[in-house]
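Chemist: no sequence on this one, just coordinates:
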């Protein structure tokens, strides 16, 4: 058994060279343990992850605000507080806040994360195209 106390959680603001566009505040809820990493991430309006995939999948639990997510080739989906998202192993995707709202989610990542390029602004700002 591992117990992670709140005062040991490492809060870090997104920075240039990270895997985010915009201001993001990720908190390491549980460091990588047995191939599982848990982060709670605060996204400011318009902030989002880069395209990425997970070796064994990912679970997203939306805690507050409104967000967006998209799998490669699929439509952009709106996320609301209480939504839970399952992303299959190897599924290329991104997630983040809507342009006019913050979003907080807990991300449970299984296995290695493969980070790729940023989500193009034109694609993010034109979700119906």
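Modeler: Thanks, I have the structure now. All values reported here derive from a predicted model rather than from experimental measurement.

Chemist: C-alpha only now, for contacts and for neighbours.
Modeler: Fine.

Chemist: check contacts around the residue nearest to residue 113 when sequence neighbours are not counted.
Modeler: Spatially, and ignoring its direct neighbours in sequence, residue 113 is nearest to residue 54 (4.5 Å; C-alpha to C-alpha, 6 or more residues apart in numbering). Residue 54 is in contact with 88-91, 109-114, counting by C-alpha atoms under 8 Å, 6 or more residues apart in numbering.

Chemist: mind checking how far residue 54 is from residue 115?
Modeler: 9 Å (C-alpha to C-alpha, to the nearest Å).

Chemist: Columns secondary structure, distance to residue 38 and neighbour count on top of the contacts of residue 54, output as a markdown table?
Modeler: Below are those laid out as a markdown table (DSSP: H, G, I helix; E, B strand; the rest coil; distance: C-alpha to C-alpha, whole Å; neighbours: other C-alpha atoms under 10 Å):
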| residue | secondary structure | distance to residue 38 | neighbour count |
| --- | --- | --- | --- |
| 88 | coil | 16 | 16 |
| 89 | coil | 16 | 14 |
| 90 | coil | 18 | 15 |
| 91 | coil | 18 | 16 |
| 109 | strand | 6 | 22 |
| 110 | strand | 9 | 21 |
| 111 | coil | 11 | 18 |
| 112 | coil | 12 | 15 |
| 113 | strand | 12 | 16 |
| 114 | strand | 16 | 12 |
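
Chemist: Against that first model, consider the following:
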């Protein structure tokens, strides 16, 4: 067994995020494990850029209200206790609602290092038109 002391919180880089986002690495598995887990905190309106994970990603909201969308899909509201799964290769974004903070656990697995796949592929920033609360939804 190994107790791993927490590292400092890191600010999400502007190439990958819009707004104020901070994360803490919870788990970065050592081979043979390739598990990754981060706690990610989003200020209101903060969000990821479009991205995809080679092995998929699971988000579990621990506090606040957030938004998530798969490319071509509807924007979905996430609340504390909700879990969202995006399958391998699915382009998506996630972040806080316009008037709420949101914290989630982000969980994913790195691909086999011999596969040549990128763990996470980052795309363009989510536009203000893409970032919106679905019609008729009260936050």
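Modeler: Happy to help now that I have it. Everything numeric in this text was worked out from a predicted model, so none of it was measured.

Chemist: ok, back up a step: distance check, the residue nearest to residue 113 of structure 1 against residue 11 of structure 1.
Modeler: 22 Å.

Chemist: again with residue 125 of structure 1
Modeler: Separation of residue 125 of structure 1 from residue 11 of structure 1 (C-alpha to C-alpha): 28 Å.

Chemist: what about these two, which has more around it?
Modeler: When residue 125 of structure 1 and residue 11 are compared for neighbours, residue 11 comes out ahead with 15 against 12, by other C-alpha atoms under 10 Å.

Chemist: Quick check: the aligned residue for that one in structure 2?
Modeler: In structure 2, the residue equivalent to residue 11 of structure 1 is residue 9, according to TM-score structural alignment.

Chemist: check contacts around that match.
Modeler: Shown in contact with residue 9 of structure 2 (C-alpha under 8 Å, 6+ apart): 22-25.

Chemist: same thing with residue 86 of structure 2?
Modeler: Neighbouring residues of residue 86 of structure 2 by C-alpha under 8 Å, 6+ apart: 56-58, 70, 92.

Chemist: same thing with residue 26 of structure 2?
Modeler: With contacts defined as C-alpha under 8 Å, 6+ apart, residue 26 of structure 2 is in contact with 6, 36-39.

Chemist: Over in structure 1, tell me which residue corresponds to it.
Modeler: Taking TM-score structural alignment, the alignment pairs residue 26 of structure 2 with residue 29 from structure 1.

Chemist: so which helix or strand takes in that match?
Modeler: Per DSSP states H and E: residue 29 of structure 1 is located in strand 24-33.
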